[in-house]
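Undergrad: The sequence and its predicted three-dimensional model are supplied below.
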Amino acid sequence: MRLAISNHGLRASGGIERYALTVVRGLHALGVKPVVIAKAFDASLPEYGWVEPLRVNVAWVPGKLRDLVFDRRIRALKRRHGLFPLIACNQTGAADIAICGSTHPGFLQAMGQAERRSDRWKIALEQEHLTRSAVIVAHSQRMAAEVQRFHGIAAGKIRLLYPPVDGDRFSPVDDAARAALRSELGLAPDRTVFLLASTGHKRKGLDLLVDFFRRTSLPVDLVVAGRPLPAEAQAPNIRSLGYRRDIENVYRAVDFTVMASRYEPFGLVGVESLLCGTPVLCARGVGCAEVLREPAQIPFTLDAGDQAPDGFAAAVAEAVKRQAAGTHRIAEPLAHLGYDPSVAHHVRELLALAEALRPAP
């Protein structure tokens, strides 16, 4: 059995690429060296030395067709090298274990976008990814439901397995270290500071937050880590921190993290923030809301009005109240998390699924 992983890239990035890196790291800790099929590799990463890389060059292919060509190359490489099982993080009909971190129909519906021809190609490839695999790993209950709803997959084929988080990197610090981080980032000591981590501002709900923070008279600030702010998002109490390689220190320094996403299949940001001791204002429907236990999260309804008791304004007011009372920090993060987020646990579960697929002797 030559265990393999496929993904768009093996590099330091967000979303599914970060997930693939984490899985490689966990496999390495168990002495397993997988084959990795990807379009791009960062050879400077230690993880690169822990895999057998198979690079697929699709740079010559028009952008909207690259995933289709990548799928065909994965199928050919799987046959040529005798790879089994293939844990596919990207959409491919070659998957034995299909990782489902999102669905394209779910995204289009949540974002209010009409389906185009290129979307139909993506959805067809996603259907093959899910239908041809032996088992589907859904990263949240929401994803399991979307797989059944949009793709007609039987519930018995789906395994719920929440994504892992590096507990060594994401962990609390003491009050003195936190104060030093806060000063280093220039965060006001007498204001309640909220963090939005975003590389896709529309999906993450930046416009909704800007509208609120511009109008509020509460002593609150919003800092945004990730993509630079557009000109229309500028305000005295809103500023950009840019892209951060030390996002764990930003979580530690702020008072709350905000997840106002229009579409968030899981949202590792929420779990990472909690593990750093920082509670989350979490829109209902965000995937990780399934596992964040109050008071680690303050839930709100995304489209509720300013005067609604379950709206964002009420959630912010509650957060300011807790911060003023000094009761907002989460001293024991794991006690407020509804699953084991360790990389070791997640990888052992994946290997158990892989072993179950091994043909009988």
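TA: Perfect, I can see it now.
Undergrad: make it CA atoms for all contacts and neighbour counts henceforth
TA: Will do.
Undergrad: what about residue 217, how many neighbours?
TA: Other residues near residue 217 come to 8 when the count uses other C-alpha atoms under 10 Å.
Undergrad: for it, helix, strand, or coil?
TA: Here residue 217 is recorded as coil under DSSP: H, G, I helix; E, B strand; the rest coil.
Undergrad: do residue 281 as well
TA: Residue 281 - assigned by three-state DSSP - is strand.
Undergrad: try it against this one:
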Amino acid sequence: MKELPGINLIWHSIRPQGGMDRHVLDLINGFSLRGVPVRVIARTVAWPGSQPDNVEFVVLPDRTPFQRFNNNRFDHKAYGYIKDGWPVIGISRVTGGPVDLSVSGGTHLAHLIDKGKKKPGYFDKQVIANEKALYTNSRAIVTHSRRVHDEIVRDYQIDPAKIHVLYPPVDTGFFNMTLQRERDRIRESLGVGKDQFLLLFPSNNHELKGADLILKALEKQDTSFVLAVAGKKELKHPKVLNLGFRQDMPALYTAADATILASKYEAFGLVGPESISCGTPVLFSDTIGAAEVLSEPGCYRFKRSVEDLGELLDRMRERFRTGTLRVESPAKCIHYPYRFDEYLDELISLIQS
């Protein structure tokens, strides 16, 4: 196989947040560390710290105050800024030409269905059309769960032969168990007592991530439970500790007794393997893609109902009391090659094939 001359990578926002934003930062760093030049085409760039070597950022600034309009404009314009002769990785819903590899962390149509939105609006239809174009124009497609693979085949009528399931990697140099000795100190700095059960809720979209369901289940529990919200938007409730937007997620994972998501739609849910890698189990509703490759004692699943979550919280409280809640062997609970170098090897192989 020929060496990569460089990579065009198209993603709308380069910033230090969770989910796909975090994954894109890792991809750019990964290519840079291997000496592969990268041209990144984006709407905005807020790189954390020093920018990596051999990386060029091409910014297409917004033209309006309306994000959905700006996203749609970017999807149609970005392809015109690629460097000829370099393979193209499309992560935004880019249109305009052939793409060597697209990476899908979820589909908009399935997102709408799970939210209960029966009639797509104008911009929803634009997003769906852009997704269809991206998948059709992609030589190969990577999905971050089997669920998303099936959505693309079913809802967009794409040949399954060109779709490859590669579960997203975890930066184990960042998310690991090295902070275990600092756990008591971190909890104390958050104002959490040793007898309190700290549930970590990483969320920038509380409605989508299932906050209402979680709070209804917690209302039936005793006062030992504390829900720590890591995200920009506050959640007002007597049992909630609002931490704001945080970049010290390994410390928060380590401090927590469990991490929780009850999302209406979650194509994967990278917080799962991240939290487990830090020694903290996750409580995941059965709507979350990552649950298909995580197991107990790292991941406890529940049906997306107040009753089922309540029963699980009762079980977790008992394990908390007996001191048997921590994850001692993360690798035994994560059932896919989750180290980043393995993922990047597979990605490069697909680009070169």
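TA: Thanks, I have it. Because the structure is predicted, anything quoted here is derived from the model rather than measured.
Undergrad: matching residues in the second structure for stretch 254-273 of the first structure?
TA: Counting by TM-score structural alignment, stretch 254-273 of the first structure lines up with residues 256-275 of the second structure.
Undergrad: before we move on, what about stretch 186-203 of the first structure?
TA: Going by TM-score structural alignment: stretch 186-203 of the first structure matches residues 191-208.
Undergrad: Now do the contacts for the counterpart of residue 7 of the second structure in the first structure.
TA: By TM-score structural alignment, residue 7 of the second structure lines up with residue 3 in the first structure. Residue 3 of the first structure makes contact with 34-35, 83-87, according to C-alpha atoms under 8 Å, 6 or more residues apart in numbering.
Undergrad: and residue 3 of the first structure, that one's in a helix?
TA: No. Assignment of residue 3 of the first structure by three-state DSSP gives strand, placing it outside any helix.
Undergrad: so how far is residue 285 of the first structure from it?
TA: 34 Å (C-alpha to C-alpha, to the nearest Å).
Undergrad: repeat for residue 55 of the first structure
TA: Taking C-alpha to C-alpha, one finds residue 55 of the first structure at 37 Å from residue 285 of the first structure.
Undergrad: Comparing these two, which shows the higher neighbour count?
TA: Comparing residue 55 of the first structure with residue 285 by other C-alpha under 10 Å, the one with more neighbours is residue 285, at 20 against 17.
Undergrad: Aligned counterpart of that one in the second structure, please.
TA: Checking TM-score structural alignment: residue 285 of the first structure goes with residue 287.
Undergrad: try residue 238 of the first structure
TA: Per TM-score structural alignment, residue 238 of the first structure is aligned with residue 240.
Undergrad: what sits against the closest residue to its match other than its chain neighbours?
TA: Closest residue to residue 240 of the second structure apart from its sequence neighbours, by C-alpha to C-alpha, 6 or more residues apart in numbering: residue 227 at 4.7 Å. Contact analysis of residue 227 of the second structure by C-alpha under 8 Å, 6+ apart lists 198-201, 239-241.
Undergrad: quick revisit: please verify my assumption that the match of residue 285 of the first structure contacts residue 268.
TA: No. Using C-alpha atoms under 8 Å, residue 287 of the second structure is not in contact with residue 268, being 9.3 Å away.
Undergrad: quick one: contacts for the aligned residue in the second structure for residue 64 of the first structure?
TA: Residue 64 of the first structure maps onto residue 68 in the second structure, with residues paired by TM-score structural alignment. Counting by C-alpha under 8 Å, 6+ apart, residue 68 of the second structure touches residue 123.
Undergrad: how about the helices in the stretch 151-300 of the first structure?
TA: Counting by DSSP state H, counting those that start in this stretch, the stretch 151-300 of the first structure has helices at residues 175-184, 201-204, 206-215, 247-253, 268-275.
Undergrad: Report the mean deviation for the second one after fitting onto the second structure.
TA: The reference is to helix 201-204 of the first structure. Mean deviation of helix 201-204 of the first structure relative to the second structure after superposition (mean C-alpha distance after the TM-score superposition for the first structure): 0.3 Å.
Undergrad: what distance separates that helix from the centre of its chain?
TA: With C-alpha atoms, centre = their mean, to the nearest Å as the basis, helix 201-204 of the first structure stands 14 Å off its chain's centre.
Undergrad: before we move on, back to that, looking at the helices of the stretch 151-300 of the first structure, which is buried most?
TA: Ranked by mean neighbour count, these are led by helix 268-275 with a mean of 26 (mean count of other C-alpha atoms under 10 Å).
Undergrad: Can you pull out the residues in contact with that helix?
TA: Residues outside helix 268-275 of the first structure that contact it (C-alpha under 8 Å, 6+ apart): 163, 165, 167, 170-172, 197, 248, 251-252, 257, 259, 279-280, 288, 292, 296, 330, 333-334, 337.
Undergrad: Then stretch 129-143 of the second structure?
TA: Contacts for stretch 129-143 of the second structure (C-alpha under 8 Å, 6+ apart): 75, 90, 93-95, 97-108, 149, 156, 158, 162-167, 350-351.
Undergrad: Please repeat the previous calculation with a cut-off of 6 Å.
TA: Defining contact as C-alpha atoms under 6 Å, 6 or more residues apart in numbering, one finds that stretch 129-143 of the second structure is touched by 93-95, 98-104, 149, 162-165.
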